[in-house]
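A.B. asks: Pasting a predicted model and its sequence here:
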Amino acid sequence: MFKHKTKVAAANNTSISKRTSIPAPIAQMLHLEVGDSIEWIASMDDNKLTITVEKSE
């Protein structure tokens, strides 16, 4: 298990989207490079949110 804290920022001045950084150890685990795409998979179970991040091919 890996736990890391990051700050959330506005994506831009006109959007409701948010932005954060991917911690380097997680980027290394996923073998991410600049320009790669990732997929966010979110599920709720018993009021617990689980998010899985996968590198998109």
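C.D. replies: Yes, it's here.
A.B. asks: can we go C-alpha only for contacts and neighbour counts from here?
C.D. replies: OK.
A.B. asks: Which strand or helix spans the nearest residue to Glu39 once chain neighbours are set aside?
C.D. replies: Nearest non-adjacent residue to Glu39, counting by C-alpha to C-alpha, 6 or more residues apart in numbering: Glu54, 5.2 Å away. Assigning secondary structure by DSSP states H and E places Glu54 in strand 48-55.
A.B. asks: Who are the packing partners of that strand?
C.D. replies: If contacts are counted by 3 or more C-alpha pairs under 8 Å, 6 or more residues apart in numbering; DSSP states H and E, strand 48-55 sits against strand 38-45.
A.B. asks: Can you list the helices and strands that the strand it packs on packs against?
C.D. replies: Other elements packing on strand 38-45 under the criterion 3+ C-alpha pairs under 8 Å, 6+ apart are strand 48-55.
A.B. asks: dropping in the other structure now:
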Amino acid sequence: TVCGSLREALDELKADMGFLTEGGVFTEDQISGYIDLKMDEVLHYEHTPHPVEFGMYYSC
């Protein structure tokens, strides 16, 4: 199954990152840092109005 959003993908990665730490490919700190970095992008995107929303509510 493919995730419907970056937020969903990050939540799933956080819940199951074990396969990436096997054999020392990545550390949990590396994966957590990546999740935090990408979550900042998600929050920025989610708090930015869509152009249609801006036109409907914020333009004069």
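C.D. replies: Cool, got the structure. Since the structure is predicted, the reported quantities are computational estimates derived from the model, not experimental observations.
A.B. asks: Structural similarity score between the chains, please.
C.D. replies: Once the chains are laid over each other, their TM-score by TM-score structural alignment, normalised by the length of structure 1 reads 0.22; 27 aligned residues with a C-alpha RMSD of 3.5 Å.
A.B. asks: Can you show me the helices along structure 2?
C.D. replies: With DSSP state H, the ranges of helices along structure 2 come out as 6-15, 18-21, 28-46, 51-57.
A.B. asks: Would you format these as CSV with mean neighbour count included?
C.D. replies: Rendered in CSV, the data for the helices of structure 2 read as follows (neighbours: other C-alpha atoms under 10 Å):
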stretch, mean neighbour count
helix 6-15, 14
helix 18-21, 12
helix 28-46, 13
helix 51-57, 10
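A.B. asks: Surely the residue nearest to Glu39 of structure 1 and Ile38 touch.
C.D. replies: Yes - applying C-alpha atoms under 8 Å as the test, Glu54 of structure 1 and Ile38 come out as touching, 5.5 Å apart.
A.B. asks: Now for those two: what residues contact both?
C.D. replies: Between them, Glu54 of structure 1 and Ile38 share no contacting residue under C-alpha atoms under 8 Å, 6 or more residues apart in numbering.
A.B. asks: Excluding chain neighbours, give the residue nearest to Ala42 of structure 1 in space.
C.D. replies: With C-alpha to C-alpha, 6+ apart as the criterion, Ala42 of structure 1 has its nearest non-adjacent residue at 4.5 Å, and that residue is Ile51.
A.B. asks: Also Glu28 of structure 2?
C.D. replies: Among residues not flanking Glu28 of structure 2 along the chain, Thr21 sits closest, at 6.7 Å (C-alpha to C-alpha, 6+ apart).
A.B. asks: any idea of the angle the strand holding Glu54 of structure 1 forms with strand 38-45?
C.D. replies: Between strand 48-55 of structure 1 and strand 38-45, the angle comes out at 160 degrees (axes from the mean of the first three to the mean of the last three C-alpha atoms, to 10 degrees).
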